[in-house]
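1. output the structure for:
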Amino acid sequence: VVVVGAPFDAPDGRLFNCAFVCAAGRVQAAVPKIHLPNYSEFYDRRWFVSGAQVELELDDPLLGQFTLAPRQLFTIGAMSFAIEICEDLWAPQPPGIEHALAGAALIVNPSASNELVAKADYRRQLVSMNSAQRICAYLYASSGPTESSKDIVFGGHLLAAENGAMLAESERFALEGSSLLVDFDCQKLHHDRLQHATFAASPRPAPYRSSRLSPGAALPDMAREYPRHPFVPDDLHEFDARAQEILAIQATGLARRMQAAGDCALVIGLSGGLDSTLAFLVCLDALNLLDKPHGELHAITMPGPGTSNHTRESAFALAAAAGVDLHEVDIQAAVSQHLSDLGHDPEQHDVVFENAQARERTQLLFNFANKYRAIVVGTGDMSELALGWCTFNGDHMANYNVNASVPKTMVAYLVRWYATHRATPELAAVLQRVLDTPISPELIPHSEDGAIAQHTETIVGPYELHDFFLFHFMRNSFRPRKIFILACRTFTGDYSPPEIKKWLAIFCERFFRQQFKRTTLPPGPKVGSVSLSPRGDWRMPDEASAAALLAELEDLGEAPAG
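-> Reported below is the predicted structural model:
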C-alpha cells in the first residue's frame, strides 16, 4: 500500500490537495486536505479548496474509479489507518481525532513542512503528543531537500510514534532521500484504548467509508527492538530526569504520611541490600523535605542465621555515612526460641525456618515504631511483589512502602544514580558496595567463611527477565506466547529459549499463586505506569489460576515461532 500526495483537479473545477491511497496496482481512494494554511510562507488557499465537505465517487480516465472524501478508513491486515495532511495536524481541531475515534489505529500524514530553527523539535512533540492523545500510531513524512530551495528548505523529516513514544525518526537534509521501517503494535494500541476509559466514552463521529486493502507482498520480519529494561530509560539525560522525579514522588509521599501521622519519626529495617538502601535514601530525602534532622530516622539492623558479614558491614557503613544511628538487634536467640515453641527442628531450613526470621524482624520494627512514635517504612520492591518473594505479614508489611511500585531493575539504577549525583564520596563508596552485593533474602545460614549462601536469582530467575515479563504482562496485557517471542529476540545470546520459557512459567505461576500477598499490600506511592496496588491498578481475586497461561506456554515448544 502506498500513500502519495498530489493535487487533484476535480470535474467540477475545484482543485484539492490530496493523499492518494494506492494498492493492487491502482488508486483505491483519495483523501483531501481540510485545513489550508494561508499565513507566512504558506499560500494554500491561492490554489486549493478545503475538502472538509467533499464526497465524490469518481471515474477518472487516467486514475480509474475511486472515492474522494476526507472520512475514510483503510484496513490492511489487522491495522486500520486514516489520513490527515500536513496542516491538518497543526490545526486546533485536527481531523485525526475523529479518525481515531472512528477506529483508525494509525494516522498517516504526508506533509510539506519546511525547516526553521527549532521547528523540528516542535514537529516531533506535535506528532508524539497527538499520537498519545489519540492513542494511535502516527506516521509522518515531509517532503525533502530535492524541492525548490528558492525561499525555503525542506528537510524530509520522517517520524513514527506510537501512543506518545517516538519509535523512529530520520535524519533531515539527506539529498539522497530517507526511509523508515517501523513495526506498530496493533494489539498494544487496542489494549491501551480499552484501558483508557475516556477514549471509550468519547462520542463517535458519523460512520466512515471503509475499504479493505490487500497487503500485496509479504511483510518483512519484525524490525522493532524492545528494550531489555523497559522500566529504565536508555537515554542518560532522560534517566537523570526520571530518577529525580521518582525519588521526589517517593520522598513526598512519605513526608505526607509523616505529617498525617502527627509529625512522626521513621523506623526502617536496614539489611545492607539494595531495596532497604533505596528506602533508606528516600527516608533521608523525606526528612530533608520536612526540615527534620536525620536523627528522626531510626535504622534497625537485625542479623539472623543467614546474615553475611558483608551485608552487616554495609548496613553499619551506610548509616555512618549518612549520619544516622543504627540499632543492632540479633534475632537468633528469639528465632531459636520461636522454632522451639513450634517444635521445629532448627536444622530444617524450610519455609518455617525462613518466615520465622522475617516475622521476628517485622515484630521488632513495629514495636520500635511504637517506642519512637514512628511509622515503619517498607522496603520490598514491585518485582518481589509480583513474584510473591516476601513473607506474608513479615517483610511484606509496613505502614508505608516507598518501593511498592519500583521494579528491581529500577532500584539498582536509582541507587547508582544517587551515588553519582547526590551522595558524599563516603556514602557513594558504600552505595557501590551495596550495588556489588548479590541479591539475597539471607534467610539460610551463610557459609563457614561468612559469605552469602542464598541467591535469589538462582531460585526465582533473573530479575531483568522478570521485569521484562512484568512490564509487558501488566502494561501491555501481552499473552505468554508474545512475551516469550519478544524475550527470545531481546535477550538473544544471554538466555536460551528453554531458559526464558522456564523463568516465564515461574513468573506466571508465582504471579497468580501469590496474589493474596498483594491483596493486603500496605500503602505506597505509584511512580510509573505499572502498579500492583489492590486499591488502584490491580484488582485480582486471590483464587485466580495461571493454568491457561501455563498451558499456552507448554504448547509453545522450546523455540519461538512467529
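2. only C-alpha atoms for contact and neighbour calcs from this point on.
-> Will do.
3. buried residues, stretch 542-557. List them.
-> Within stretch 542-557, the residues that qualify as buried are 546, 550, 553, counting by 16 or more other C-alpha atoms under 10 Å.
4. over to stretch 261-278?
-> For stretch 261-278, a neighbour-count test (16+ other C-alpha under 10 Å) marks 264-278 as buried.
5. quick check: next helix or strand after the helix or strand hosting residue 200?
-> Under the criterion of DSSP states H and E, residue 200 resides in helix 197-201. Scanning forward in sequence from helix 197-201 by DSSP H and E, the next helix or strand is strand 209-212.
6. who does the helix or strand that comes right after that following strand touch, helix- and strand-wise?
-> Later in the chain than strand 209-212, the nearest helix or strand by DSSP H and E is helix 236-260. Contact here means 3 or more C-alpha pairs under 8 Å, 6 or more residues apart in numbering; DSSP states H and E; on that basis helix 236-260 packs against helix 274-289, helix 408-421.
7. okay, buried residues for the shortest one please.
-> Right, helix 408-421. 408, 409, 410, 411, 412, 414, 415, 416, 417, 418, 419.
8. off-centre distance for it?
-> Distance of helix 408-421 from the chain centroid (C-alpha atoms, centre = their mean, to the nearest Å) equals 17 Å.
9. secondary structure added to the buried residues of stretch 542-557, as TSV?
-> Below are these laid out as TSV (DSSP: H, G, I helix; E, B strand; the rest coil):
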residue	secondary structure
546	coil
550	helix
553	helix
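10. residue 538: which of these is nearest?
-> Distance to residue 538, by C-alpha to C-alpha, is smallest for residue 546 among these, at 15.8 Å.
11. now the second one, please; I'll put the structures next to each other:
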Amino acid sequence: MKIALVQTNPVIGAFERNLRQVQAWLEKAHLAGCDLAVFPELTLCGYPPQDLLERSTFLEAHDRALQELLGFCGEMACVVGVPVLRHGPGKPLYNSALLIDGGRVVFRARKQLLPTYDVFDESRYFEPGEPALAFPFRGQRLGLSVCEDIWSEPLRYPLNPVTELVAAGRPDVLINISASPYYHGKLEERARVFRDLCRSQGLPLLYVNQVGGQDSLLFDGHSLAMDREGRVCRVAAGFAEDMLVIDTDHWQEGAPVPPPTDTIDQVFAGLVMGTRDYLHKIGFKQAVLGLSGGIDSAVTAVIGCAALGADNVLCVAMPSPYTSQASVDDARNLAGNLGCGFELLPIHRTMEAYRETLAPLFAGLADDVTEQNIQARIRGNLLMALSNKFGHLLLSTGNKSELAVGYCTLYGDMSGGLAVLADVPKVMVYELARWINRDREVIPEHILTRPPTAELKPDQCDQDDLPPYEILDPILEAYLEENLSVDGIVARGFDRAVVCDVIRRIKRNEYKRKQAPLGLKVTSKAFGYGRRYPIVQGFVEE
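-> Just a heads-up that it's a prediction; the model follows:
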C-alpha cells in the first residue's frame, strides 16, 4: 500500500481555503498512486483554534467543510484530524482522527493525552478519548493516534496509549497525526522520543506534522517515516508544505537518512516562515523597521527580506546627536546589500521640540533615563506613522535577553506588530548573523564586532547596565526555561549577586512584556501566553 504523508499549512478557521488545500493534495496523492493520504491534527480548522472551539458557528462551518470533503474523497482514502462533538458530562469535544474511505468515516481514534502545559491548553476544550484499537485497512493493521498520545511520559501522564493499543491487538504500523510546535532543541528531542517508541514497541512509525506560522507558534513539518529499529527512512521538508509517499512493502528498504538536527539554519528558516506567514495570513504584504546599525535590527532586516522579498521591506535609520556616523553607514550599507528600501530620518529637531515643551516641568532636574526613552519613543512614533501611511507592518527588533530584563522602552523600540527576535537570546542573534554571513558579507562586519549599544547617551554600551550577554543568557535560560532556583543557578558558577539582580529585573519588567508585540517562539519557554506569571506579586527569591 502506498501512503502519502501530507504536511499542510492551514489558516485557523479559513475552512474554504483549508478544504481546497486538502483537496489539491488528495489529487496529487491520487496521481502518485497512493491508497491513503494522511494529514495533520485538526486538518480543516488548523491548530490551535483556541476559544473558537467554543463557538457553535465555528463548529458548524467545520462540519460543512468535512461533509464536502467526504463527498470529494471518492476512492481516495484519507486520515484527517477533526474536533468531534460529544454528549454527556465533561468537555463538549473530542480531538479526533478520522479514517475516511469511499466517502464515509470507517474508523476514528480520539486523543487521550490532552497537553496542558506551556502553550497547550487542550483540556479546556476536549475530553480524553477512550483507548484506540488497530484497524484493518487494505492488508495493513493501522494503529492510529493523535499527537501527544505518542509522547507519553510516566512523570506527566498515568497511561501510555501506544502500549494499550499494541496490547489490545498489535498493528503493523503506527500512524500519528500531529501539530507539534517547533523550538530550538525540539527536532532532536522528537527524534529521540520516536526512536525509543519504535524500538520499545518493535513497530514502524508514520508521523505527519502541521507546518506554518500561527501567531507566535512555528510548526516545522519534518514529517517522517521511521522503521521498527528507530531509523529514519524518509523525512519531509522543514518549514514548508510537502508530501512523502511511502510504500509499505518497500519503505524500510535502503539506507536510513539522518534525522533533522537543531542547527542555527533551522532557527533562521523558522523565523523567516513565521514572519512571512504572520504578515500574509493577516493581510500584510510589506514591512517597515528601524535600522540602527546594531546587530538586532540587522538580523531582523535580513529575516524580513527573506520572508517578504527585499522590495517589500523599508528600513529607516533615525540618528540622534548620540548616533555615530559608523552606525548610519552600517545601516545604509546593510540596506544596500539586501536591496531593500532605505530612508534617513534624523530626530535632532524632534528631540529639541520635546525638550522645549517639557522644559517648564523639568526645570532644575538632571537628564536621566527619561531623555533616553524620549528618543526611543520618537523613533517608535515615526515608524508607526510610516506603518499607518503606507500600510506596512512594523517589525520590532528587540531580542529575548533585552525583553527579559526590561532593557527596552515601552511605546518606543517595543512598538510594532511583530517582534521577530523576541524569543531569540542575544548570543543566538550573533549566531544567526554569522550564519547569514557564511558565504558573503551581508551584514557589515563592523556590526558584528562593535560592542552592543543603544546610543541614547554619550559613549553608551549595553554592558554598562547589564552583565555580558555570555553570562546573562545562560542565567536567563536556567531561570526561564529550566525553572532553576537561585541556588541552582549559582551552583553552575554564577555570582549570586548577579543572579539575584537578573531575576529581580525579570520580575520587575513583567508589565512591559504584557504590552509587548507578539513574538515568534523558538525556545522551549517564550514570553507570551505559554508563560503565565502575575505582574503584581510579592514572591522574592534569594
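12. returning to that earlier point: got the buried residues of stretch 542-557 of structure 1 as JSON lines, with distance to residue 476 of structure 1 columns?
-> Formatted as JSON lines, those follow (distance: C-alpha to C-alpha, whole Å):
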{"residue": "546", "distance to residue 476 of structure 1": "18"}
{"residue": "550", "distance to residue 476 of structure 1": "19"}
{"residue": "553", "distance to residue 476 of structure 1": "18"}
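13. is it correct that residue 501 of structure 2 falls within a strand?
-> No. Checked against three-state DSSP, residue 501 of structure 2 lies outside a strand; its state is helix.
14. how near is the residue lying farthest from the centre of structure 2 to residue 356 of structure 2?
-> Farthest-out residue of structure 2 from its mean C-alpha position, per C-alpha atoms, centre = their mean: residue 364, at 48.4 Å. For residue 364 of structure 2, the distance to residue 356 of structure 2 (C-alpha to C-alpha, to the nearest Å) stands at 14 Å.
15. kindly report the same for residue 265 of structure 2.
-> Distance, residue 265 of structure 2 to residue 356 of structure 2, by C-alpha to C-alpha: 49 Å.
16. the two: who's more crowded?
-> Taking other C-alpha atoms under 10 Å, residue 265 of structure 2 and residue 356 do not tie; residue 265 has more neighbours (14 against 11).
17. just give me the neighbour total for residue 353 of structure 2.
-> A count of nearby residues for residue 353 of structure 2, using other C-alpha under 10 Å, gives 12.
18. tell me which element it is part of?
-> Here residue 353 of structure 2, judged by DSSP H and E, is contained in helix 348-362.
19. same for that helix, what does it pack against?
-> helix 369-390.
20. and the helix it packs on, which stretch of structure 1?
-> The alignment of helix 369-390 of structure 2 onto structure 1 (TM-score structural alignment) covers residues 351-372.
21. and if you look at stretch 29-40 of structure 2?
-> Under the alignment (TM-score structural alignment), stretch 29-40 of structure 2 falls on nothing in structure 1.
22. got it, and stretch 78-88 of structure 2?
-> Counting by TM-score structural alignment, stretch 78-88 of structure 2 lines up with no residues of structure 1.
23. go through that stretch and flag the buried ones.
-> Neighbour-count burial for stretch 78-88 of structure 2, counted by 16+ other C-alpha under 10 Å, picks out 78, 79, 80, 81, 82, 83, 84.
24. mind giving me the packing neighbours of the helix or strand hosting the last one?
-> For residue 84 of structure 2, the enclosing helix or strand under DSSP H and E is strand 77-85. The elements that strand 77-85 of structure 2 packs onto, with contact taken as 3+ C-alpha pairs under 8 Å, 6+ apart, are strand 36-38, strand 93-101.
25. got the ones you listed as TSV, with mean neighbour count and distance to residue 318 of structure 2 columns?
-> What follows is these, written out as TSV (neighbours: other C-alpha atoms under 10 Å; distance: least, C-alpha to C-alpha, whole Å):
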stretch	mean neighbour count	distance to residue 318 of structure 2
strand 36-38	28	51
strand 93-101	23	50
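26. and those: which comes nearest residue 56 of structure 2?
-> strand 93-101 (11.6 Å).
27. which helix or strand lies directly C-terminal to that closest one?
-> Where DSSP H and E defines the elements, the next helix or strand beyond strand 93-101 of structure 2 is strand 104-110.
28. that following strand aligns to what range in structure 1?
-> Alignment of strand 104-110 of structure 2 against structure 1: no match, by TM-score structural alignment.
29. report the inter-axis angle for that strand versus strand 77-85.
-> 60 degrees (axes from the mean of the first three to the mean of the last three C-alpha atoms, to 10 degrees).
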